[in-house]
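Participant: Sequence first, predicted coordinates after that:
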Amino acid sequence: MIVFWCGTALMACIILLIVWLPAVRTGKIPNSDIRKNTNIALYHRQMALADKQFGNSEKEKFLLDELKQEISISLLQNIDSSAPQLPLNSSSSRLFIIPLIMTALVLLIPSLGYGLYGQYQQSAEYSQQEHTDPFAGMNVEQIQDRVMTELQKRIRQAPNDSDAWFMLGQRYLNGNEFDNALIAFDRTEKIRGQDAELLTAKAATLYYQAGQRMTPQAKTWLNDALRLDPNHVTALMLLASDHFLNAQYQQAIDIWQSLLDSNNPKVNRVKLIEAINMARMMK
């Protein structure tokens, strides 16, 4: 901040000097020069007029010399006398309009700059405090523990938060804690009821708990999920994987091809093509 204000002050001084110096030099004309030139012109006119008023007689020449002497003395006195500067005329006054405007801008811009700089500082501090990566420097286990802690904290604060319960169940499923996953999914179902996503998650839990075997209950939940949403990607992928593992390659290819043809943005097309090609090779 000190650097900001020092730089601003230095720049303002330079700008004011550049703006005002030409205006001051142009707008102020020394009154002594104007008075001197005026007196000299008046002197010449008085001398010419005196020559016309007197003739060539001795007396008139004597009077003419005395008059010219008085005119010369008067000129010297007027030149030596000091006088204040003449006021500037309207045209020279206009020379100061632009410098005045520039001065106002020079004084105003730093204030605006400070306001913007302060807002930028607040925004930068907010970004550093609120938008830094919360998982920076953590390994996978630490990240999972952090997520679990945050979800449990969220559930304690809002016990009927079905999204939090569902995400908690997914975290348990990913960690192979199948019993805890089913408990979390059952709690989710009590809060928001059944849907294709929840039924698929429960079916997947039983499927992986049984060592990637489709148990009767898992099959029931999976069929219920597809009945609610026939195009549910996760349910179809789980069913296709089960067909592939049981050497039912054509059934797996049919499901993967239908997902590929659906142009669903949730589908990984590269992985599907690889899976289809592998299933064709296994046939």
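Facilitator: Looks like it arrived, so ask away.

Participant: make it CA atoms for all contacts and neighbour counts henceforth
Facilitator: OK.

Participant: So what's the residue count around Tyr120?
Facilitator: Neighbour count of Tyr120, defined by other C-alpha atoms under 10 Å: 12.

Participant: which element is it on?
Facilitator: Tyr120 is part of helix 97-130, with elements assigned from DSSP states H and E.

Participant: For that helix, which residues meet the burial criterion?
Facilitator: Pro99, Met102, Thr103, Val106, Pro110 (16 or more other C-alpha atoms under 10 Å).

Participant: Could you list every helix and strand in contact with the helix or strand that it is followed by?
Facilitator: Once the chain leaves helix 97-130, the next helix or strand it forms, by DSSP H and E, is helix 140-157. On a contact count with 3 or more C-alpha pairs under 8 Å, 6 or more residues apart in numbering; DSSP states H and E, helix 140-157 meets helix 162-174.

Participant: now the helix holding Tyr120, how far from the centre of its chain.
Facilitator: 14 Å (C-alpha atoms, centre = their mean, to the nearest Å).

Participant: Equivalent analysis for stretch 192-206, please.
Facilitator: Distance, centroid of stretch 192-206 to centroid of chain: 43 Å (C-alpha atoms, centre = their mean).

Participant: Going along the chain, name the helices of the chain.
Facilitator: In the chain, the segments counted as helices under DSSP state H are 2-27, 31-53, 58-80, 90-93, 97-130, 140-157, 162-174, 178-192, 196-209, 216-228, 233-245, 249-261, 269-282.

Participant: got another, please set it beside the one above:
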Amino acid sequence: MTTFWLAMLFFIVIALLIVWRIFAAPKNTIGAENTNIRQETNVTLYHEHLANLENDLAEGSIEQESYTQLKAELDKTLVQDVDPNQAQAEMNQRRSMLWPLAIGLAIISLSLSTYMTFGAYPQLSSPMALNEDPHGQLPPEQMLAVRLQQLEADVEKNPKNTQAWFSLGQAYISAGEFDSAIKAFDTVMEEVGEYAELLGPKAQAMYYKNDQRINSEIQIVIDKALALDALDASTNILLGMDSFSNSDFANAVKYWETVLNSGRPGISVQALTGAVEEAKNQMRISGEMAASGVESVVDDSLPRIVVNVALAPNVQEVLMNSEDKTVFIYAVAANGPRMPLAAVKIKASDLPTSITLDDSQAMTQQMKLSSVDRVSVYAVVSMKGSVGIKPGDFKAELLDIATIQKDALTMEISTQVQ
């Protein structure tokens, strides 16, 4: 910081020297010479006129009184010719001193104010800025790379630091370096022995390395971990992820809720809760919720809509000789985004049936039935099995319905979408 201010002072001094050099330079030489010639001519004429007066006085052409008067006027003329030039020169000198002084002050003021406003002074003068993480503004990938370098330096400096090795293994998983992660966890277990808290992360690294599939080798590590601790977070989260990827949503909920209910520290409750809700939502859409025995707790005071859904005769005739079609019943905000606030997926062969739409079927925690006052309800027979209303599908709709409904609504799917 001191070096910066010295450099800044140096450049300001250079600027001031340039300004002073310009104003201290000699003025127009021709003008100065012209002024000197004029003054010399005036003096010469003065002496000539004075000599003529003295000759006239000596010859008696003029009297002493006239001589005195004429000499006084001659002296006065000489003074008037010389003094204004001297006064103007003095004034010019005073002005020439004021200009460089004013410009110097302007340079200093402008330099300081510009740096205070646009430079790094606000950050340097803030104590918090000096204490912030120097890597805080890096992208996540670069931050992870810096973290890996730090941990690798730690274990190289102290190979017996098991905590650093464990953290390094976790960082390797985040970086996708699964072989290095497995080696790091094995290094820790060589020092402290096999524990579920170490076997679980190792199983995760092996799982990701094997393209997210559990093979016999990974299963051995999982079994070891669960035998040591049936509530181990890493192992149960891994089993939940594998179940979810295989559409076994009931088991995914079971494994993840095991972790949530364990009450152990270091668990990302918010992320895990979101995963559980997503798995339950997939179960609702696929109609597995009731059969699975997974509880769906909904507050009775919250809005819910009961809909009796049936197929019109013309639609029954079309579907009679085709494979069983998927039917989506869902509610969206009457005046808002088209994201479903509650949705159920069933088969056409299940109709007629009664469906209840409520917050337990919400896609997200922010967008649910209780978040709006009025909705539009749709029942759609999807001819291609995909979400949304497409040409060729059959539909029924109830527009602008209050979310608090005491009586059941009736919907008959009859209209084909063009």
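Facilitator: It's in. For clarity, every value in this text was computed on a predicted model and none was experimentally measured.

Participant: what's the TM between chain one and chain two?
Facilitator: Superposed pair, TM-score by TM-score structural alignment, normalised by the length of structure 1: 0.50. Supporting alignment: 158 aligned residues with a C-alpha RMSD of 2.3 Å.

Participant: elements contacting the helix holding Tyr120 of structure 1?
Facilitator: Looks like helix 97-130 of structure 1 contacts helix 2-27 (3+ C-alpha pairs under 8 Å, 6+ apart).

Participant: okay, and stretch 150-168 of structure 2 goes to which residues in structure 1?
Facilitator: The aligned range for stretch 150-168 of structure 2 in structure 1 is 150-168, by TM-score structural alignment.

Participant: Contacts for the matching stretch, please.
Facilitator: Met148, Ala181, Ala184, Phe185, Arg187, Thr188, Ile191, Arg192, Leu198 (C-alpha atoms under 8 Å, 6 or more residues apart in numbering).

Participant: separation between the second one and Asp161 of structure 1?
Facilitator: What that stands for is Ala181 of structure 1. With distances taken as C-alpha to C-alpha, to the nearest Å, Ala181 of structure 1 is found 16 Å from Asp161 of structure 1.

Participant: Who has more neighbours out of the two?
Facilitator: Neighbours were counted for Ala181 of structure 1 and for Asp161 using other C-alpha under 10 Å; Ala181 has more, 26 against 16.

Participant: Next, the contact list for that one, please.
Facilitator: Contact analysis of Ala181 of structure 1 by C-alpha under 8 Å, 6+ apart lists Leu168, Gly169, Gln170, Arg171, Tyr172, Leu173, Thr205.

Participant: May I ask which of the residues you listed has the most neighbours?
Facilitator: Going by other C-alpha under 10 Å, Gly169 tops the contacts of Ala181 of structure 1 with 29 neighbours.

Participant: The stretch 301-418 of structure 2: helices as residue ranges?
Facilitator: Counting by DSSP state H, counting those that start in this stretch, residue ranges of the helices within the stretch 301-418 of structure 2 are 313-320.

Participant: Ile305 of structure 2 contacts Leu357, correct?
Facilitator: Yes: contact criterion C-alpha atoms under 8 Å: Ile305 of structure 2 and Leu357 qualify, at 5.1 Å.

Participant: Of the contacts of Ala181 of structure 1, which is the nearest to Val140 of structure 1?
Facilitator: Using C-alpha to C-alpha, Arg171 is the member of the contacts of Ala181 of structure 1 that sits closest to Val140 of structure 1, with 12.6 Å.

Participant: Would you mind confirming that the closest one makes contact with Met148?
Facilitator: Yes: using C-alpha under 8 Å, Arg171 of structure 1 is in contact with Met148, at 7.2 Å.

Participant: related to what we said a few turns ago, now the helix holding Tyr120 of structure 1 against helix 2-27, angle please.
Facilitator: On the basis of axes from the mean of the first three to the mean of the last three C-alpha atoms, to 10 degrees, helix 97-130 of structure 1 is oriented at 170 degrees to helix 2-27.

Participant: quick check, distance from the one helix or strand Phe10 of structure 2 maps to to the centre of its chain.
Facilitator: Assigned by DSSP H and E, Phe10 of structure 2 belongs to helix 2-24. Distance, stretch centre to chain centre, for helix 2-24 of structure 2: 41 Å (C-alpha atoms, centre = their mean).

Participant: what sits up against it?
Facilitator: With contacts defined as C-alpha under 8 Å, 6+ apart, helix 2-24 of structure 2 is touched by Ser96, Met97, Trp99, Pro100, Ile103, Gly104, Ile107, Ile108.

Participant: I'd like those as CSV, with neighbour count appended.
Facilitator: Listed next are the contacts of helix 2-24 of structure 2 as CSV, based on neighbours: other C-alpha atoms under 10 Å:
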residue, neighbour count
Ser96, 14
Met97, 13
Trp99, 13
Pro100, 20
Ile103, 15
Gly104, 20
Ile107, 15
Ile108, 15
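
Participant: So which of the residues you listed is the closest to Phe249 of structure 2?
Facilitator: Taking those together and measuring to Phe249 of structure 2 by C-alpha to C-alpha, the closest member is Ile108, at 71.5 Å.

Participant: Find the helix or strand that the closest one is a member of.
Facilitator: Going by DSSP H and E, Ile108 of structure 2 is in helix 64-118.

Participant: Output the contacting helices and strands for that helix.
Facilitator: Using 3+ C-alpha pairs under 8 Å, 6+ apart, helix 64-118 of structure 2 sits against helix 2-24, helix 29-59.

Participant: would CSV of the ones you listed with distance to Tyr115 of structure 2 and mean neighbour count be doable?
Facilitator: Below are those laid out as CSV (distance: least, C-alpha to C-alpha, whole Å; neighbours: other C-alpha atoms under 10 Å):
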stretch, distance to Tyr115 of structure 2, mean neighbour count
helix 2-24, 10, 13
helix 29-59, 41, 13
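
Participant: Nearest to Ser126 of structure 2, out of the ones you listed?
Facilitator: helix 2-24 (16.8 Å).

Participant: what residue is smack in the middle of structure 2?
Facilitator: Nearest to the geometric centre of structure 2 sits Gln137, at 9.4 Å (C-alpha atoms, centre = their mean).

Participant: residue in structure 1 matching that one?
Facilitator: Under TM-score structural alignment, Gln137 of structure 2 pairs with Gly137 in structure 1.

Participant: dump the residue contacts of its match.
Facilitator: Applying C-alpha under 8 Å, 6+ apart, no residues contact Gly137 of structure 1.

Participant: how about the strands in the stretch 301-418 of structure 2?
Facilitator: Taking DSSP state E, counting those that start in this stretch as the criterion, the stretch 301-418 of structure 2 carries its strands at 305-311, 326-333, 342-347, 353-357, 374-382, 394-402, 409-413, 415-416.

Participant: which secondary structure elements does the last one contact?
Facilitator: It refers to strand 415-416 of structure 2. So strand 415-416 of structure 2, by 3+ C-alpha pairs under 8 Å, 6+ apart, packs with strand 394-402.
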